[in-house]
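1. Please work out how this folds:
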Amino acid sequence: MDDTDLGTLERHGDRAVLTFTRRFPHPPERVWRAVTRPEHQAVWFPQQIVGERRAGAPLRFVTSVDPDESFDGEMVAYEPPRVMEMTWGASRLRIELHPDGAGTRLVLTEEMDDVGAAARNGAGWHECLDRLVARVEGTEPLRWGRRWRQVHPGYVEAFGPDGARLGAPDGWDADLPDDPYAPRFPHHPDP
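-> Here you go, the predicted structure:
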């Protein structure tokens, strides 16, 4: 694992802020499409995001692995092709795209209530972002859960015991089915 890809953790009492940075050799508009369009999100985001792409819109996050675990949120900011921010359950998730030379620098932050979930969520976002990179680059991502298991020990070590009180999400201790999220969008055109 390349430690430069590890997310960082800032603690503010019982709150935690995870931050991740990825660079793409593509313009922000291309990365934005991969970040925001449902047919591309199906490759990298852990749930289907149902709702309008506009500030103030109610959202529903639906997982095809267990639809009973769906939850609500709200689109807080939506400024193409720069910012998408939403409440995601009890967390706040923000994705920013910045021009970076001829490419794009993506910054993802999750502000969360439970510092103890930091290593679990850090490994989860790490996997999601690796899948986003694969999507933008047109390569095949690893099966869901595999990358999480590879990087989770690094997050446990980096964030310490109080940042690692929660283990793998249900079912992520083994490879998930071929791709439990793909059936929503069987054809994934390039972003």
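2. switch to C-alpha atoms for all contacts and neighbour counts from now on
-> Fine.
3. What is the subsequent helix or strand relative to the helix or strand where Met84 lies?
-> Using DSSP states H and E, Met84 sits in strand 83-88. Next along the chain after strand 83-88, taking DSSP H and E as the criterion, comes strand 91-100.
4. The helix or strand that that next one is followed by - contacts with which helices or strands?
-> Proceeding N to C from strand 91-100, the next assigned helix or strand is strand 103-112, under DSSP H and E. Judged by 3 or more CA pairs under 8 Å, 6 or more residues apart in numbering; DSSP states H and E, the packing partners of strand 103-112 are strand 15-24, helix 28-36, strand 91-100.
5. Alongside the first, I'd like the structure of this one:
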Amino acid sequence: MDRDAFRPSPPAEVRADPTDDGVTLVFVRDLPRPPDAVWTALTDPDQLDEWAPFTADRDLGTPGPAVLALFDGEGTAAQPATVRRAEHPHLLEYTWGTDLLRWELSPLGGGTRLTLRHTVTDPDVLPMVAAGWHLCLDVADLLLAGDPVGPIRGSTALDFGWSRLRDAYADRLGVG
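-> Model (predicted):
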């Protein structure tokens, strides 16, 4: 796909679950790829570099420390991470700075139901987080289909419908 022709998919199913440490965005997305392929996209540094909001200093498919470098405009901010659980190809859980991300993969026909649980301390950021993951997962889906458009992250996301998605998720989540 031509990057200039990229348009985000409609908003996904989301909800906010309160936790002891903040609030968890629950973001569900069905992908027409098998769990093994989705797992590799979630763990392999080369694939993460093509779709995620960060780069990883190592494969995330095994427990232990890692560094995830977030992109914003021209700069990056390295943040410590710890892979807490890596159960191929069904469950990946890691910290990212103060956040906790849990990726659950369930077979769905020939594809995968992906459930992301992203726990943050400030509920007001949920629409922004949802919009960012939405764009990233659209890009990941194209990458897995063999039609990569390159990463859309940081301030570049503003050119690809991030603001509209943020507003739609704010409405869905009742935030802001």
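6. circling back: name the residues that touch the strand holding Met84 of the first structure?
-> Here strand 83-88 of the first structure makes contact (CA atoms under 8 Å, 6 or more residues apart in numbering) with 61, 72-78, 92-97.
7. which of those residues lies closest to Val35 of the first structure?
-> Nearest to Val35 of the first structure among the contacts of strand 83-88 of the first structure: Ile95, at 8.5 Å, using CA to CA.
8. Which stretch of the first structure lines up against the longest helix along the second structure?
-> The longest helix of the second structure (DSSP state H) is helix 126-144. Under TM-score structural alignment, helix 126-144 of the second structure corresponds to residues 118-136 of the first structure.
9. starting at the chain centroid, how far to the matching stretch?
-> 5 Å (CA atoms, centre = their mean, to the nearest Å).
10. how much does it stray from the second structure?
-> Taken over the aligned residues, the distance from stretch 118-136 of the first structure to the second structure averages 1.2 Å (mean CA distance after the TM-score superposition for the first structure).
11. circling back: which residue numbers in the second structure does the strand holding Met84 of the first structure align to?
-> Aligning strand 83-88 of the first structure against the second structure (TM-score structural alignment) gives residues 91-96.
12. Greatest separation within the contacts of strand 83-88 of the first structure: which pair is it?
-> Maximum distance among these (CA to CA): 24.5 Å, for Asp72 and Leu97.
13. quick one: which of these two has more around it?
-> Taking neighbours as other CA atoms under 10 Å, Asp72 of the first structure and Leu97 compare with Leu97 leading, 24 against 15.
14. contacting residues for the more buried one?
-> Leu97 of the first structure is in contact with 28, 31-32, 81-83, 104-107, counting by CA under 8 Å, 6+ apart.
15. If we use 10 Å, what do you get?
-> Residues near Leu97 of the first structure by CA atoms under 10 Å, 6 or more residues apart in numbering: 21-23, 27-29, 31-32, 35, 80-84, 104-108.
16. corresponding residue for it in the second structure?
-> Aligned by TM-score structural alignment, Leu97 of the first structure pairs with Leu105 of the second structure.
17. Could you do Phe20 of the first structure as well?
-> Using TM-score structural alignment, Phe20 of the first structure pairs with Phe27 in the second structure.
18. mean deviation of the strand holding Met84 of the first structure from the second structure?
-> Taken over the aligned residues, the distance from strand 83-88 of the first structure to the second structure averages 0.8 Å (mean CA distance after the TM-score superposition for the first structure).
19. cool, and stretch 91-98 of the first structure?
-> When the second structure is overlaid, stretch 91-98 of the first structure sits 0.8 Å from its aligned residues on average, using mean CA distance after the TM-score superposition for the first structure.
20. so what's the most centrally placed residue in the second structure up against?
-> By CA atoms, centre = their mean, the second structure has its centre lying nearest to Trp133, at 4.0 Å. Trp133 of the second structure sits next to 27, 51-53, 116, 118, 127, 139, 153, 162 when contact means CA under 10 Å, 6+ apart.
21. Please identify, among those, the one with the most neighbours.
-> Going by other CA under 10 Å, Trp51 tops the contacts of Trp133 of the second structure with 27 neighbours.
22. how far away is it from Arg85 of the second structure?
-> Distance, Trp51 of the second structure to Arg85 of the second structure, using CA to CA, to the nearest Å: 22 Å.
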